[in-house]
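Student: Predicted model, plus sequence, below.
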Amino acid sequence: MPGNGEAVKRRTRGRSKDRSRGRSGEQSSFVLSRGVVVLFAVASGAAVANIYFSQPLLVTMGHDLAMSPGLVGSVVTLTQVGYGLGLFFLVPLGDVADRRRLIAAQLLLLVVALAVVAAAHTAAILLAGMAAVGLLAVVTQTLVAFAASLAPPAERGRVVGLVTSGVVIGILLARTASGLLADLAGWRSVYLASASLTALLALVLHRALPRHTCAGRPPPPYGQLLRSTITLFAREPLLRLRALLGLLIFAAFSTLWSSIALPLSEDPYYLSHSAIGALGLIGVVGALAATMAGRLNDRGLSRRTTGIALALLVVSWVPLSFTRNSLWALVVGVILLDLAVQAVHVTNQTLIYAQHPDAGSRLIGGYMVFYSIGSATGALAATFLYTLIGWGAVCALGAAFSCFGFALWALAGRVGEE
């Protein structure tokens, strides 16, 4: 009997090694150095920044292209819709295609979409270009899944946290850089500069990253690949829980950041693009939360981290509600909100990827579809409520999303986390 048990263990180890080679191909001998992790973080941040460049520029874009306030809000919404479509239809390709080539191709197509936005002279062209930018910016999630697949399991939370910190910094710098460039050279210069940086990153990543092939098994048909994403979420309670939490936290996140330029550009502040964009730098602690949350997940503290972060998210709307009376209250609220959202986000991604590493791109892509739905919902509802009622209604909406998230976490217990 001991002999039979040992034989089973050897066969199991052998199959595990075969699966690892099958998933990774030539990447199996690649060593994930800190420099490569930093490159992943920079590229992820630069790609996702394209989704947020428009937020401090909405008023100027609207004036330049004669867009109504409602149509201006759809700039953010259509970008998020494009992002959601890309998450479902493009990101799963990372599980069957050479991720290095896929990343380079998406970045080059993103360059074209950014050029279209920069050259837009009608609202229709602008909106189409922004939807294409959102569609192709999902390369960020392919990069996150690639980094997670290259990381040793014991360090996966740390690596995902570091790459996600790059995403956070990219989001924050997007607002600051777009506001600054718009004041210096107009809003179109923002997208021209991003197109140049994206083209450079495509070249660097293609040279620096390992090939990712699926040797040993034929890739499934594209339709089957997409259906498998739905099947995985239907089968796994943890995936559904974390996806719903992602939807709610990013609905709250987008409620703030898609509408904050509106009260800050009016009485009593009348802030410039640069000043509104610089507000994003205050949330840099969110990047610290991303790295800390990753380490806490490696220590098995995912549920506690999630609960504390969601409680902070609820509390953040108290100071945010005083934005019209105090910029200091806004600062405190931004810090709490960004820290909470990023801590939950990293925890979600780490737990989801660990469920099925061989389907990492599909799982993270599927999870981010919910992120995109939440972001689009928050953006559209916040701009509508601000126009109709005012800032108080926006804060009530964000607080409602946050409370729903905390209640869901409390009622769900330890679903799938042990």
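Tutor: Looks like it came in fine.
Student: Could you use CA atoms for every contact and neighbour count after this?
Tutor: OK.
Student: any chance you could map the helices in the stretch 1-150 of the chain?
Tutor: 2-24, 34-52, 58-64, 69-89, 99-119, 123-136, 139-150 (DSSP state H, counting those that start in this stretch).
Student: so how far is the second one off the chain centroid?
Tutor: In this case it means helix 34-52. Taking the mean of its C-alpha atoms, helix 34-52 sits 11 Å from the chain's own mean (C-alpha atoms, centre = their mean, to the nearest Å).
Student: And L197, how far from G45?
Tutor: Using C-alpha to C-alpha, to the nearest Å, L197 is found at 12 Å from G45.
Student: Those two: who's more crowded?
Tutor: G45 (24 against 15; other C-alpha atoms under 10 Å).
Student: returning to what we had before: format the helices of the stretch 1-150 of the chain as JSON lines; extra columns: distance to I260.
Tutor: What follows is the helices of the stretch 1-150 of the chain, written out as JSON lines (distance: least, C-alpha to C-alpha, whole Å):
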{"stretch": "helix 2-24", "distance to I260": "43"}
{"stretch": "helix 34-52", "distance to I260": "13"}
{"stretch": "helix 58-64", "distance to I260": "11"}
{"stretch": "helix 69-89", "distance to I260": "12"}
{"stretch": "helix 99-119", "distance to I260": "23"}
{"stretch": "helix 123-136", "distance to I260": "20"}
{"stretch": "helix 139-150", "distance to I260": "25"}
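Student: Below is an additional structure, to be compared with the one above:
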Amino acid sequence: MATLLGYSVGLFLLVPLADLLENRKLIVRMLGCAAVSAIAAAFAPSAALLLVILFILGAACSAIHILVPVAASMVPPEQRGRVIGDVMGGLMIGIVLSRPLASIITDAFGWRAFYGVSAFALAILTLTLAARLPKRQPVASSNYPTLIASLWHLLRTEPVLRRRALTASLTMAAFSLFWTAVALRLMQSPFEFDQSEIALFALVGAAGAAATPLVGRAGDLGWTRSGTIASHLLMVGAFGLTGWAGSSHVTTPLLSLLLMGVGAVLLDIGVVGDHNLGRRAINLLRPEALGRLNGLFVGLFFLGGAIGAAAAGIAWTAGGWIAVCLIGVACGIAALLVDWIGGIT
């Protein structure tokens, strides 16, 4: 929780600095801070200090979302979907693989070793980007307080940002809802998985994340609206399939598990499809405000994820797996309504 809270603060308060400061220097400094924080976490002497360090680590890791406008600014508009898709593909695969990787390292060497490995990876990444990332100097005439105050103005005046952030929040809520509750379902009959088996099941999400670059290319071909609608339909279908697979109507455990896996992949494709097409759309809006646009979009995206994670516990307690899937279907239908009423582009 501390890491995600720091990440959220970074999205709203640090990522907008991309519109004020030279981007390569900003990214390198933030990632350097993340590497130092990870080392400190590995040697934290108390739980209270660990929470503070993890908050700082989360905030510094929001640097990844400054890389998106940097990449988008390097290519013409007709190629931005492909480039953003490549960057977001790496991000989504990293998110999907992080949980099982953390479980494996922690199980073998302890939780401190995980932060040691993270620090090493962050240090390598920092040095690589310092040497290879091109400079991007934003055209900015304001100061930091004015920059942060302008976030509300951007949200109020940019309808594309509002619509895309709303559907992104709904899809991330569905994503968090599923991956929070599915562990509880897999522990029950007929699966009765332990933690390591649940971690292996989570790897199926990588197949969905691998579709991210393809979605970006679809946006470049002019299929943004149709691709967005297809993504939301996939979400609805995925929750319908996993709801059926997790019910008592499927009596064969292997078939039930296969259907759950297919549903998980379809859900992840739907989520990354909406997110990637949304990122492409907002990166075509205002070149001078790319940092703030991306910070707002992703901040609201993760806010939806937090709501979905909280809803998972409530739904599971109230109605079990079926209640979870019904809420997921409702998120997908709500996103489709935004497509229809708002004329999503």
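Tutor: Received it, and whenever you're ready, just let me know what you need. These figures come from a predicted structure and were not determined experimentally.
Student: how big is the angle separating the helix or strand containing A318 of structure 2 from helix 2-13?
Tutor: If you go by DSSP states H and E, A318 of structure 2 is part of helix 290-342. Taking axes from the mean of the first three to the mean of the last three C-alpha atoms, to 10 degrees, helix 290-342 of structure 2 and helix 2-13 form an angle of 90 degrees between their directions.
Student: Look up the average distance of helix 290-342 of structure 2 to its aligned counterpart in structure 1.
Tutor: Compared with structure 1 after fitting, helix 290-342 of structure 2 has a mean deviation of 1.9 Å; criterion: mean C-alpha distance after the TM-score superposition for structure 1.
Student: Just want the angle from the one helix or strand L166 of structure 2 maps to to helix 290-342.
Tutor: In the assignment (DSSP H and E), L166 of structure 2 maps to helix 159-187. On the basis of the same axes, to 10 degrees, helix 159-187 of structure 2 is oriented at 80 degrees to helix 290-342.
Student: how much does helix 159-187 of structure 2 stray from structure 1?
Tutor: With mean C-alpha distance after the TM-score superposition for structure 1, helix 159-187 of structure 2 averages 1.4 Å from its match.
Student: other SSEs contacting that helix?
Tutor: Under the contact definition 3 or more C-alpha pairs under 8 Å, 6 or more residues apart in numbering; DSSP states H and E, helix 159-187 of structure 2 sits against helix 144-157, helix 253-282, helix 290-342.
Student: winner for burial among those?
Tutor: Most buried of those by mean neighbour count (mean count of other C-alpha atoms under 10 Å) is helix 253-282; its value is a mean of 24.
Student: Please give the centre-to-centre distance between that one and its chain.
Tutor: Centroid separation for helix 253-282 of structure 2 versus its chain: 13 Å, with C-alpha atoms, centre = their mean.
Student: With stretch 299-310 of structure 2 instead?
Tutor: Chain-centre distance of stretch 299-310 of structure 2: 10 Å, with C-alpha atoms, centre = their mean.
Student: How about residues contacting it?
Tutor: Here stretch 299-310 of structure 2 makes contact (C-alpha atoms under 8 Å, 6 or more residues apart in numbering) with 8, 11-12, 165-166, 168-177, 180.
Student: again, only this time at 6 Å
Tutor: 8, 11, 168-169, 172-173, 176-177 (C-alpha atoms under 6 Å, 6 or more residues apart in numbering).
Student: same question, stretch 138-151 of structure 2
Tutor: 19-20.
Student: gap between the two ends of that stretch?
Tutor: So stretch 138-151 of structure 2: terminal residues 17 Å apart, C-alpha to C-alpha.
Student: so stretch 275-290 of structure 2 aligns onto which residues of structure 1?
Tutor: Aligned using TM-score structural alignment, stretch 275-290 of structure 2 spans residues 345-360 in structure 1.
Student: Check the gap between V265 of structure 2 and F201 of structure 2 for me.
Tutor: For V265 of structure 2 relative to F201 of structure 2 (C-alpha to C-alpha), the value is 11 Å.
Student: Map L247 of structure 1 across to structure 2 for me.
Tutor: So L247 of structure 1 corresponds to S169, using TM-score structural alignment.
Student: One more: I276 of structure 1?
Tutor: By TM-score structural alignment, I276 of structure 1 lines up with I198.
Student: can you tell me which residue in structure 2 aligns to L256 of structure 1?
Tutor: That one, L256 of structure 1, aligns with F178 by TM-score structural alignment.
Student: Next: L109 of structure 1.
Tutor: So L109 of structure 1 corresponds to C33, using TM-score structural alignment.
Student: same question, T142 of structure 1
Tutor: Correspondence of T142 of structure 1 to structure 2, assessed by TM-score structural alignment: I66.
Student: quick one: that match and P16 of structure 2, what's the gap?
Tutor: For I66 of structure 2, the distance to P16 of structure 2 - C-alpha to C-alpha - is 8 Å.
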